[in-house]
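K.L.:
Give me a model of this one.
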Amino acid sequence: MDEQSRWLVDQIDQLKESQPEYEKRAFLTALKKVVTEQSIRTDQIQHELDGRLWNHDKW
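P.N.:
Next up, the predicted model:
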């Protein structure tokens, strides 16, 4: 997870702790999951791109 995603997840956690309403906490939990999943997919795409660029068979 990159630095921006980690910061965002930390901010979501802080907001979640201060929310008394269940609906808002549930929303923040889902948002955290989306941010985490997006970070994982971004990392996978970057590795795939690196792999394709360094494929010497296609040079």
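K.L.:
Going by C-alpha atoms from here, please, whenever you check contacts or count neighbours.
P.N.:
Will do.
K.L.:
so where do the helices sit in this protein?
P.N.:
3-18, 22-53 (DSSP state H).
K.L.:
got the buried residues for the last one?
P.N.:
Put plainly, it is helix 22-53. Arg25, Leu28, Lys32, Val35, Thr36, Ser39 (16 or more other Cα atoms under 10 Å).
K.L.:
and this one, so I can compare the two:
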Amino acid sequence: MDDEQKWLLDQLDQLQSETTSFIEKSLFDTTKRIIVQQGKRIEQHEGELDGRIWNPGKW
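P.N.:
Reported below is the predicted structural model:
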């Protein structure tokens, strides 16, 4: 997880703790899950790209 993702998750945690609305809490929680999933997918795709670049059989 990079610094931007961590900062964004921290901001969402703060907003979630400040609200009393169930809908807003759910929205913040779902947004955090999406951010974590996107981070995982980005990391996987970067690894796949690195593997393809250094694999002469895929050139």
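K.L.:
Put together a markdown table for the helices of structure 1, with distance to Trp59 of structure 1 on each row.
P.N.:
As requested, these are exported to a markdown table (distance: least, Cα to Cα, whole Å):
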| stretch | distance to Trp59 of structure 1 |
| --- | --- |
| helix 3-18 | 33 |
| helix 22-53 | 9 |
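K.L.:
Please tell me how far Lys25 of structure 2 sits from Glu48 of structure 2.
P.N.:
35 Å (Cα to Cα, to the nearest Å).
K.L.:
check contacts around Ser39 of structure 1.
P.N.:
By Cα atoms under 8 Å, 6 or more residues apart in numbering, the residues touching Ser39 of structure 1 are Met1, Asp2, Ser5.
K.L.:
what's the closest non-adjacent residue to the second one?
P.N.:
Meaning Asp2 of structure 1. Ser39 (7.3 Å; Cα to Cα, 6 or more residues apart in numbering).
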